[in-house]
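**Q** kindly generate the corresponding structure for this input.
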Amino acid sequence: MKSFSDKLLWGIIVLLAAAMAITAAVKLSPLLNPPQDISLPLNAACDLHQGPCTTSLPGGGRLEFSLEPRPIPVLRPLRLQVRATGIKADSVEVDFAGVDMKMAFNRPRLVSGKEGLFTGEATLPVCVRNKMAWQATVLVEADGQRIAVPFRFETKR
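**A** Have a look, this model is predicted:
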């Protein structure tokens, strides 16, 4: 039979492990769910398989987003391009998430080029389903605010 001190020690270890897990979750929360000052609605008419999609931003700016190659493949490098006009974008990330299925964290930071052009690469993982619905949320940091612009598309194996 375990002594009282053994039970107490294990109780303390379990409490410390739980406290560490909660602390880690709180610290990682902004990374996994970044705060958004402005969230724009989804443009259902956009088809990234056909070409770039453009969205009007608050204050008169515009954002154009494209993925290549087309049709959009899985397990192959994708070229990402975001062009921000009418605003001074400081940084751009694209957060890829499954619409109907949780997927691993996939948010590349794009590299700034000339005249509001940001480029980068990403790879979409393969899914057990033949068809997978994705949401690519373009996250733009501009004028101290984070603007989230969602785009949806499907991939097929």
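**Q** contacts and neighbour counts: CA atoms only from here.
**A** Will do.
**Q** how about the residue sitting nearest the centre point of the chain, what does it touch?
**A** The centroid of the chain falls nearest to Asp95 when counting by C-alpha atoms, centre = their mean (1.4 Å). Contact partners of Asp95, counting by C-alpha atoms under 8 Å, 6 or more residues apart in numbering, are 106-108, 135-139.
**Q** farthest-apart pair in those, please.
**A** Pro108 and Gln135 (14.0 Å; C-alpha to C-alpha).
**Q** following the chain past the helix or strand containing Asp6, name the next helix or strand.
**A** Asp6 belongs to helix 4-32 when assigned by DSSP states H and E. Note on helix 4-32: by DSSP H and E, the next helix or strand toward the C-terminus is strand 38-39.
**Q** want to put them side by side, so please do this one too:
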Amino acid sequence: MTGLALAACAWYAFAHWLHRDSDVTWFPPTASCDLHAAPCSATLGDRGRLTLHVQTNGRIDALETLPLDVEVEGVKATRVEVDFIGRDMDLGLHRFALSASAPGRFKGQGQVGMCTQTVMPWRARVILETPAGKMGSWFDFDVVRS
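**A** As a prediction, the model looks like this:
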């Protein structure tokens, strides 16, 4: 029993270590947007801007491959990652590294997980690694179970 409790504690600590973001400078989204239908942007203070486009046919669905496109302006990003995290429920880490496709453009694929709720609130977090450190923003959206 003690071993099981220790394993659970170790897993909890490891999961929170993976989610750590204390070294990221966060900037709020510029305005509310519908990530299902259009790109979402955030101004990175006076440093630049990032835009996330999830290329869907109008709806983000669980367990579907999502083409991701991030455009970065005014900041030299050396690495870009997109996290999908449950806003109301810990559903684990869904982090996807994107590849540079052109200067200031990063592309890749991601996926949101399945949930038992009819409507699952998600947050897409875009994290940029730059010579000045990590910075990022987030965009909230809901996925309706089909």
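**Q** just how off-centre is the helix holding Asp6 of the first structure within its chain?
**A** Taking C-alpha atoms, centre = their mean, to the nearest Å, one finds the center of helix 4-32 of the first structure at 28 Å from the center of the full chain.
**Q** one more: stretch 112-122 of the first structure?
**A** 16 Å.
**Q** likewise stretch 67-75 of the first structure?
**A** Per C-alpha atoms, centre = their mean, the centroid offset for stretch 67-75 of the first structure relative to its chain is 17 Å.
**Q** quick one: buried residues of it?
**A** 67-68, 72-74 (16 or more other C-alpha atoms under 10 Å).
**Q** need these in TSV (columns: distance to Gly144 of the first structure and secondary structure).
**A** TSV is the format used below for the buried residues of stretch 67-75 of the first structure (distance: C-alpha to C-alpha, whole Å; DSSP: H, G, I helix; E, B strand; the rest coil):
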residue	distance to Gly144 of the first structure	secondary structure
Leu67	27	strand
Glu68	30	strand
Ile72	32	coil
Pro73	34	coil
Val74	34	coil
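**Q** quickly note the distance from Pro77 of the first structure to Ala133 of the first structure.
**A** 18 Å (C-alpha to C-alpha, to the nearest Å).
**Q** Three-state assignment for the equivalent of Gly108 of the second structure over in the first structure, please.
**A** Matched by TM-score structural alignment, Gly108 of the second structure corresponds to Gly120 in the first structure. Three-state call for Gly120 of the first structure (DSSP: H, G, I helix; E, B strand; the rest coil): strand.
**Q** count residues in the vicinity of Gly120 of the first structure, would you?
**A** 19 (other C-alpha atoms under 10 Å).
**Q** which parts of the second structure are strands?
**A** Secondary structure of the second structure (DSSP state E): strands at 24-26, 40-43, 49-54, 66-73, 79-86, 94-102, 105-110, 119-130, 133-144.
**Q** the fourth one aligns to what range in the first structure?
**A** Right, strand 66-73 of the second structure. Against the first structure, strand 66-73 of the second structure falls on residues 78-85 (TM-score structural alignment).
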